[in-house]
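>>> sharing a model that was predicted from the sequence below.
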Amino acid sequence: MQPAAAAVRPLSMADVAARAGVSHQTVSRVVNGHPSVAPATRERVEQAIAELGYRPNVAARALVTGSTRTIGLVTVKINQYGPAQTMLGLEKAARAAGYSLSVSILDDATAGAMRDAVDAFVAQRVDAIVALSTYDDAAEALASLEPPVPLVAVQVGGDEDRPAVGVDQEAGARLAVRHLLDLGHRTVHHVAGPADSKEARGRIDGWRAELEAVGAPVPEPLRGDWTPSSGYAAGRQLADRIRAGEDVTAVFLANDQMALGLLAAFHEAGLEAPDDVSVVGFDDLPEAPYFTPPLTTVRQDFAELGRRGVQLVLARLRGEDLHPRPVPAQLIVRASSGPAKPAPAA
């Protein structure tokens, strides 16, 4: 009979310490993301971990430290570009900080769904929870929750008492409107997002504030739902008004997907941007430079949003009172916006 094979001993922190030439405590600090490790030492330990293929025992570590090194993320409508990119930004930043991200995607932005997701994460013993609360019902539920772990809001409207991080939606909208006014347009029409969206309200507030700041007329906004089809419907309405003689020369839409639909409707009606109407969107989709024409838009830095969100989580875990400033938006000028045509002679 062949002798029984000796059981293979699992790798331990002691093995990593021996390979890296450091103490067991130093390896523990690196694995747990402790800041008080010299960069060269951290690199040596991480190299030893990679060479040995060491994987920390998360369950055992959680029993000892009370930490699972996991952040829970609750998000809604991941099929939309903004929430999807915010999630990716958070995941990348969490991974860089030595945490994993556990995601709960809600079908509906309801208070009950938000509460259930937070309760489930607490039961899983996550270290902290991040919630994307851009819709009113979910945001109201979030404001009423007091879980036993830090709860941080991301991409909110800026009126939350809870620690939060987000892009400055109002300032971004003002950039878009100011750009069009500087091109000589008498006013700027707006296709807004859903009424229950905090982001949509921030953008409509910025649009209105910039028009009022220069005494420009404030047209009644049209309402969309973020989809290209709603932008197409708004485009058909505006095209009809242009054919009827209304002075519509510039349109700011609350996201790029609606701008895509509006441009299609204008093209069908024989109107082209920017010769007939200048068009500006919001988000800077990867496809925006390839629209016909390439779309002028407002870019949100989702990677920076994720970094600041995780930074806020880590500060809360350390017991620090951190209130990050909003992430600034950036105007990206392309071919869909141009100077206003001179008004026809009376």
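Perfect, thanks for sending it. Residues are numbered from 1 along each chain as shown.
>>> contacts, neighbours, all on C-alpha from now
Will do.
>>> secondary structure class for V74?
Secondary structure state of V74, per DSSP: H, G, I helix; E, B strand; the rest coil, is strand.
>>> how about it, what does it touch?
103-106, 114, 117-118, 129-132 (CA atoms under 8 Å, 6 or more residues apart in numbering).
>>> cool, and G89?
Taking CA under 8 Å, 6+ apart as the test, what G89 contacts is 302-307.
>>> try it again at 7 Å.
Shown in contact with G89 (CA atoms under 7 Å, 6 or more residues apart in numbering): 302-303, 305-307.
>>> also Q85?
Going by CA under 7 Å, 6+ apart, the list of residues near Q85 reads F302.
>>> isn't there a helix covering it?
Yes: secondary structure of Q85 (three-state DSSP): part of a helix.
>>> before we move on, the earlier item: can I get the contacts of G89 in TSV with secondary structure and neighbour count?
What follows is the contacts of G89, written out as TSV (DSSP: H, G, I helix; E, B strand; the rest coil; neighbours: other CA atoms under 10 Å):
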residue	secondary structure	neighbour count
F302	helix	23
A303	helix	18
L305	helix	25
G306	helix	25
R307	helix	21
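>>> nearest spatial neighbour of the residue nearest in space to the middle of the chain, skipping sequence neighbours?
Central residue of the chain (CA atoms, centre = their mean): T86, 3.2 Å from the mean position. In space, and not counting its chain neighbours, T86 is closest to F302: 5.3 Å by CA to CA, 6 or more residues apart in numbering.
>>> contacts only, for G261.
Counted by CA under 7 Å, 6+ apart, G261 has contacts 228-229, 231-232.
>>> alright, now check it against this:
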Amino acid sequence: MSEERGAKSANIFDVARLAGVSHQTVSRVLNDLPNVRPATRARVEQAMAQLRYSPSPAARALVTRRTRTIGLVTPGSAEYGPTSIAINFTVAARSERYSVDTVAAPDPTPAAIRDTIEGLLRQRVDAIVLIVADVAVLDVVRGLDLSVPVVAAAATQRRHPQLVSIDQYRGARSAVRHLAELGHTRILHIAGPPRNPDALERIRGWRDELAARGLVAAAPVHGDWSAASGADIGGSLPLEPGDAVFVANDHMAIGLLSALRGRGLDVPADIAVVGFDDVPEAAYLAPPLTTVRQDFQALGELMMQKVLVAVEEPDGLTEDTPIATHLVVRESTRPAR
């Protein structure tokens, strides 16, 4: 009797474990998608039969009206990070034979995001994916009760099954650790917008790494992610030779480098600079920029994998570990004088 109850309650993860495959592979078999070896497909089907597995009633209801279209809500800007996430998610969705209906939301407030989501639901999308640019939207995501799955890309201390992210916090700590190990004791921070989740996690990482080393954290100065804001801040940032600046993205770092040249300060001889993102131009600046690389391809693929699981097993979502970053050391940093 207990075996029968267990079989009836089997989920996609149980099938994956028994078949010795990932839950994404099980989802591909359920959706009759390509790129699954015949032997693997047979093993998954055998596991489903053995466990008497079938998708939940909610998932079956989704299948009957599926349009194979995902609604993607992006910030209303052309910033490198959100744009890269959107591109890589779209590529991942197409590889799973889904199309993506992308809507830019210039107003990132909760009310505007709700309106945007309602518009996508009227188009009968199978899932909603959001790239979050305002912390207030995180509460909206957690509180949404829709007829389709919702997945969001947002960095936050509070993990949630619907959220995926790149580890902004540890990325920031790695940048500050690099500067401190070079002998810099005064490390300033040019931060992103004060309500942006990624910017807040980078501030938290910067502060915590300084605190762990007994170094003082001055108040961060906020920019708007643009090179122009980095240049404006760099023109008046109180700096002395031997200081270092951790900049929350590469474009603001590019503006800072320009401003420092205008002030007669040499990078890295006088001031060390570290950015974040590793934009394509970073390796070709003068000097080439030390920065923190984000794996946007991995994030886009993870977002799509979570959508697939949510469609097949609405109650099967689990919390994911943030994707690791990688510090890329170039010529904008050197040991402090």
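Cool, got the structure. Quick caveat, the model's predicted, so the values are computed rather than measured.
>>> got a TM-score for the two of them?
With the length set by TM-score structural alignment, normalised by the length of the second structure, the two chains reach a TM-score of 0.80; 289 aligned residues with a CA RMSD of 2.4 Å.
>>> what's the counterpart of the residue nearest to T86 of the first structure in the second structure?
Aligning on TM-score structural alignment places F302 of the first structure opposite F296 in the second structure.
>>> related to what we said a few turns ago, in JSON lines: the contacts of G89 of the first structure, plus distance to T292 of the first structure.
Output for the contacts of G89 of the first structure, formatted as JSON lines (distance: CA to CA, whole Å):
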{"residue": "F302", "distance to T292 of the first structure": "25"}
{"residue": "A303", "distance to T292 of the first structure": "27"}
{"residue": "L305", "distance to T292 of the first structure": "29"}
{"residue": "G306", "distance to T292 of the first structure": "31"}
{"residue": "R307", "distance to T292 of the first structure": "33"}
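>>> S258 of the second structure matches what in the first structure?
By TM-score structural alignment, S258 of the second structure lines up with A264.
>>> after the helix or strand containing F252 of the first structure, next one along is what?
Per DSSP states H and E: F252 of the first structure is located in strand 250-253. With elements assigned by DSSP H and E, the helix or strand that comes after strand 250-253 of the first structure is helix 256-268.
>>> how many residues are close by the residue nearest to H184 of the second structure when sequence neighbours are not counted?
Distances taken as CA to CA, 6+ apart place A336 nearest to H184 of the second structure, at 5.7 Å, with adjacent residues excluded. A336 of the second structure: 20 surrounding residues under other CA atoms under 10 Å.
>>> quickly find the element holding A336 of the second structure.
Going by DSSP H and E, A336 of the second structure is not part of any helix or strand.
>>> next, work out how far apart it and A217 of the second structure are.
18 Å (CA to CA, to the nearest Å).
>>> for T321 of the second structure, which three-state class applies?
Classified using three-state DSSP, T321 of the second structure is coil.
>>> residues contacting the counterpart of it in the first structure?
T321 of the second structure maps onto R325 of the first structure when the alignment is built from TM-score structural alignment. With contact set as CA under 7 Å, 6+ apart, R325 of the first structure has no partners.
>>> repeat that for V277 of the first structure.
249-250.
>>> before we move on, what about L163 of the second structure?
151-154.
>>> quick one, helices of the stretch 201-346 of the first structure?
228-243, 256-268, 302-317 (DSSP state H, counting those that start in this stretch).
>>> right, and those - which one's nearest Q124 of the first structure?
Closest to Q124 of the first structure of the helices of the stretch 201-346 of the first structure, according to CA to CA: helix 302-317, at 16.9 Å.
>>> now that closest one on the second structure. Mean distance?
Helix 302-317 of the first structure, aligned to the second structure and superposed, deviates on average by 0.6 Å (mean CA distance after the TM-score superposition for the first structure).
>>> and for that helix, what's in contact with it?
Outside helix 302-317 of the first structure, the residues touching it (CA under 7 Å, 6+ apart) are 85-86, 89-90, 93-94, 128, 150, 152, 154, 165-166, 322, 327.
>>> helix, strand or coil for the residue nearest to N32 of the first structure when sequence neighbours are not counted?
Distance criterion CA to CA, 6+ apart; nearest residue to N32 of the first structure, sequence neighbours excluded, is G98 at 7.1 Å. Following three-state DSSP, G98 of the first structure is assigned to coil.
>>> number of residues surrounding E209 of the second structure?
The burial count for E209 of the second structure: 21, using other CA under 10 Å.
>>> before we move on, what about A143 of the first structure?
A143 of the first structure has 14 nearby residues by other CA under 10 Å.
>>> part of a helix, is it?
Yes: assessed with three-state DSSP, A143 of the first structure lies in a helix.
>>> tell me how far the spatially closest residue to it that is not a sequence neighbour lies from L63 of the first structure.
Nearest non-adjacent residue to A143 of the first structure, counting by CA to CA, 6+ apart: R162, 7.1 Å away. For R162 of the first structure, the distance to L63 of the first structure equals 29 Å [CA to CA].
>>> which one of the two is surrounded by more residues?
Higher neighbour count among R162 of the first structure and L63: R162, with 13 against 10, using other CA under 10 Å.
>>> just the element for the more buried one, please.
Residue-wise, R162 of the first structure maps onto no helix or strand under DSSP H and E.
>>> ok, it to A153 of the first structure distance?
With CA to CA as the criterion, R162 of the first structure and A153 of the first structure are 7 Å apart.
>>> right, I'll call it a day here.
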